[in-house]
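K.L.:
Sequence first, then the predicted structure:
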Amino acid sequence: MSPRLASLPVDARFALLPPLTLVELSGADAGTHLHRFCTQDLRAVAPGGGREAMFLDAKGKLTAHGIVLRTADRWWFLGDAGQGARLAAHLDRYVIREEVRIADLGDARIGVLIRSSSGWNEPTAATLPDLASGAAMIAMSEDEALLIVRDGRFGADGVIVIGTRDAIDALTGVWDQAGNGRLSDGDVERARIEAGWPRFGVDVDAGYLAQELDRDRTAISFVKGCYLGQETVARIDALGHVNRKITPVRIERGAIDVPAELFAGDAPAGRLTSRVSIDGAETGIGLATLKIGAAKPGTVLRTEVDSAVRITVIDPASSSVG
């Protein structure tokens, strides 16, 4: 077992994550191939690093969203469940003479989230990249059985460990015996929503345009040059905005089942897709897809079912939506 994972800080808590997408790319041209088909500039990514990115179809619609990571001899795509088969087929379709091998490993790997406010011994806070810039960090355990990832999707203090079920079960057994607590599903969901990370299949799907995820600053390079779907991205950038986007909201005065249609006055404004309680059952935070006119911070929305519930748009530039 990796020494860096055998013991955690006393305050560290952990939780098994929902199913994930993990696509592995190897071969001399793996990095170049990924760079040609994603929204991010990967040329400066060194082993141990990574970047948030999107992969688009020819019309600029979303094929996959997640983190592209690099280890010593291969590249990885890590994302929410439901993207692996489509992304692997998408990338394989454009392999002509390139030396690239693509494997969808999502069904063979699971992930566990660790959160600790005091940090942990390796990687240390001092060595972490600026997560706000879209950067990420990856390491391998000594026996290469585990991927250790820090990418900001669960906040700055979140670390994801990915491995086979047997390997993850062995780790969590050690942590349970050591007295480290478990994160609840609500803890995990709150961390994701506070980080502004839209979940594929819940908040976004293959019908979304890149800028509708509102991840421009961290996931899109507007200067890297051509890639599949780039014309649509550039056209939207020239126009100045999309017609809808993922937006953080605060919910007060009642619980809401998601998904829920939202209204600004009597006019349809969008849909709430994620929600978690933060201060009791009647207060929560969430992510919604809103029409651009309703996405201004401070805008008050309501649901069709319960007009007493108060939903307020939050500034996504704040450090937390909580």
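P.N.:
Good, I have the coordinates.
K.L.:
When you work out contacts or count neighbours from here on, use the C-alpha atoms and nothing else.
P.N.:
Noted.
K.L.:
For the biggest strand by length in the chain, which helices and strands make contact with it?
P.N.:
As assigned by DSSP state E, the longest strand anywhere in the chain is strand 267-277. Counting by 3 or more CA pairs under 8 Å, 6 or more residues apart in numbering; DSSP states H and E, the packing neighbours recorded for strand 267-277 are helix 185-194, strand 260-264, strand 284-291.
K.L.:
ok, structure two:
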Amino acid sequence: MTSPLLTRPGAVDDTGADAGVAWHYGDPTAEQRALEAGRAVADQSHLGIVTVTGPDRLSWLDSLSTQQVGALAPGQSSELMILSPQGRIEHVAGIVDDGETAWLISESAPALALFLDRMRFMLRVEVADATADWAALGEAVAAPAADGEPVTWVDPWPGIVAGGTTYAATPDQPHAGAERAWRLVLVPRAELEAAIDARVEAGWTLVGTWATEAARIAAHRPRAAREVDETSLPHELDWLRTAVHLHKGCYRGQETVAKVHNVGRPPRRLTMLHLDGSGHALPEPGAPVLQGDGDDAREVGRVTSVARHHELGPIALAVLKRSVDPSSVLTVPSDGGPLAASQELIVNADGFSADRPPKPGPTMKGLLMGKGCAADGGDLPD
């Protein structure tokens, strides 16, 4: 869908995963500063919204997803994933329940709604893709909705929620995203412009995805439409912080999640790249990340997200092979020539979580490697 806000003065349409909303409205630096100051609103109407109703909705979603949401209180926000039987990420959604409806905010809403609808069986649930009727607007606010306010999802990143863990390289130090506040307010699509205008009239700045993406990348926050591919594991992206409960009941893909956490290591790792800013070139998402010089250069990963931050300069997220030396200076091709890139670690290079269990003995190792969940069928990744 194309947002009506693209008709505003200075609006420049974004492309790719963010097509249909504004990249910026004429002054991306000022927009970033307003977002950082907590007085900005962003059009996020390109995101999809799936609704699940019925008395069994929360226990049912709990049984299908990585997150423990069976007792989710009205107004409480969480994040969940739907995994393949092999533990690969298929869908990611923010979830908030209003007491009657579970609202799922996802970048793969049509496919997610189709999957959920096929899994209803005899349970008392109804699934609908509500994207045509409802839209999201983003605010630099960390508070949940007050009484009388619309349904609101508060981003739990970078907190470590109950049952979660972290693969952070520096788990004892403040997280880069600790100061980032972000929530999505759901409004009828027909009322989107009025809701945003009310905030602008109150002194807020309307910002585009240039600002929101720069803040997200600086906060090391993974995104399904950017960082996830067909082989992605939650561990590789440090997504066990907010979207995975390690001690809940059985769900599809659980065996791989447990194996990698307990006795394995993720084969790749998310990192932030600080790019050479001496020129004006930026790489495209999907660009290869190279290690070595000339004919000896080899591809060790891919750029997933890119932005020009108003303070940090050109930055990117990339998924690299875990074995890449964290001190290596890498290069990334661009239209303006190769760009030098230094790493800021997000996921540690040893592949161990902060609470990895002690090394198991022969008996326990055999139990851990067994088929413990009927919903699974995957093997431990290499």
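P.N.:
Here it is on my side, so go on. These numbers were taken from a predicted model, which means no experiment stands behind them.
K.L.:
how about the longest strand of structure 1: buried residues?
P.N.:
Using 16 or more other CA atoms under 10 Å as the test for burial, strand 267-277 of structure 1 gives Pro268, Ala269, Gly270, Arg271, Leu272, Thr273, Ser274, Arg275, Val276, Ser277.
K.L.:
do the same with stretch 36-51 of structure 2
P.N.:
36, 38-51.
K.L.:
Just give me the closest of those residues to Ile196 of structure 2.
P.N.:
Proximity of those to Ile196 of structure 2, judged by CA to CA, is greatest for Val41, which lies at 6.9 Å.
K.L.:
Just tell me what that closest one corresponds to in structure 1.
P.N.:
Alignment note (TM-score structural alignment): Val41 of structure 2 maps to Phe14 of structure 1.
K.L.:
part of a strand, is that match?
P.N.:
Yes - read with DSSP: H, G, I helix; E, B strand; the rest coil, Phe14 of structure 1 is one of the residues of a strand.
K.L.:
Kindly tell me how buried the closest residue to it other than its chain neighbours is, as a neighbour count.
P.N.:
Excluding its sequence neighbours, the residue lying closest to Phe14 of structure 1 (CA to CA, 6 or more residues apart in numbering) is Ile114, at 4.4 Å. Using other CA atoms under 10 Å, Ile114 of structure 1 has 22 other residues around it.
K.L.:
Arg235 of structure 1 now?
P.N.:
Arg235 of structure 1, neighbours per other CA under 10 Å, totals 11.
K.L.:
now the residue nearest to Phe14 of structure 1: how far from Leu183 of structure 1?
P.N.:
Going from Ile114 of structure 1 to Leu183 of structure 1 by CA to CA, to the nearest Å gives 9 Å.
K.L.:
so what sits against both of these two?
P.N.:
Both Ile114 of structure 1 and Leu183 are contacted by Arg13, Phe14, Ala15, under the criterion CA atoms under 8 Å, 6 or more residues apart in numbering.
K.L.:
Closest to Gly207 of structure 1 out of these?
P.N.:
Ala15 (30.6 Å).
K.L.:
and the gap between the closest one and Gly181 of structure 1?
P.N.:
Ala15 of structure 1 is 9 Å from Gly181 of structure 1, by CA to CA.
K.L.:
With Ser277 of structure 1 instead?
P.N.:
For Ser277 of structure 1, the distance to Gly181 of structure 1 - CA to CA - is 20 Å.
K.L.:
hmm, back to that, pull the contacting residues for the match of Val41 of structure 2.
P.N.:
Val112, Leu113, Ile114, Arg115, Asn180, Gly181, Arg182, Leu183.
K.L.:
wouldn't the last one be in contact with Leu17 here?
P.N.:
Right, the one you point to is Leu183 of structure 1. No - with contact defined as CA atoms under 8 Å, Leu183 of structure 1 does not count as touching Leu17 (10.2 Å).
K.L.:
which residue in structure 1 lines up with Trp204 of structure 2?
P.N.:
Counting by TM-score structural alignment, Trp204 of structure 2 corresponds to Asn180 in structure 1.
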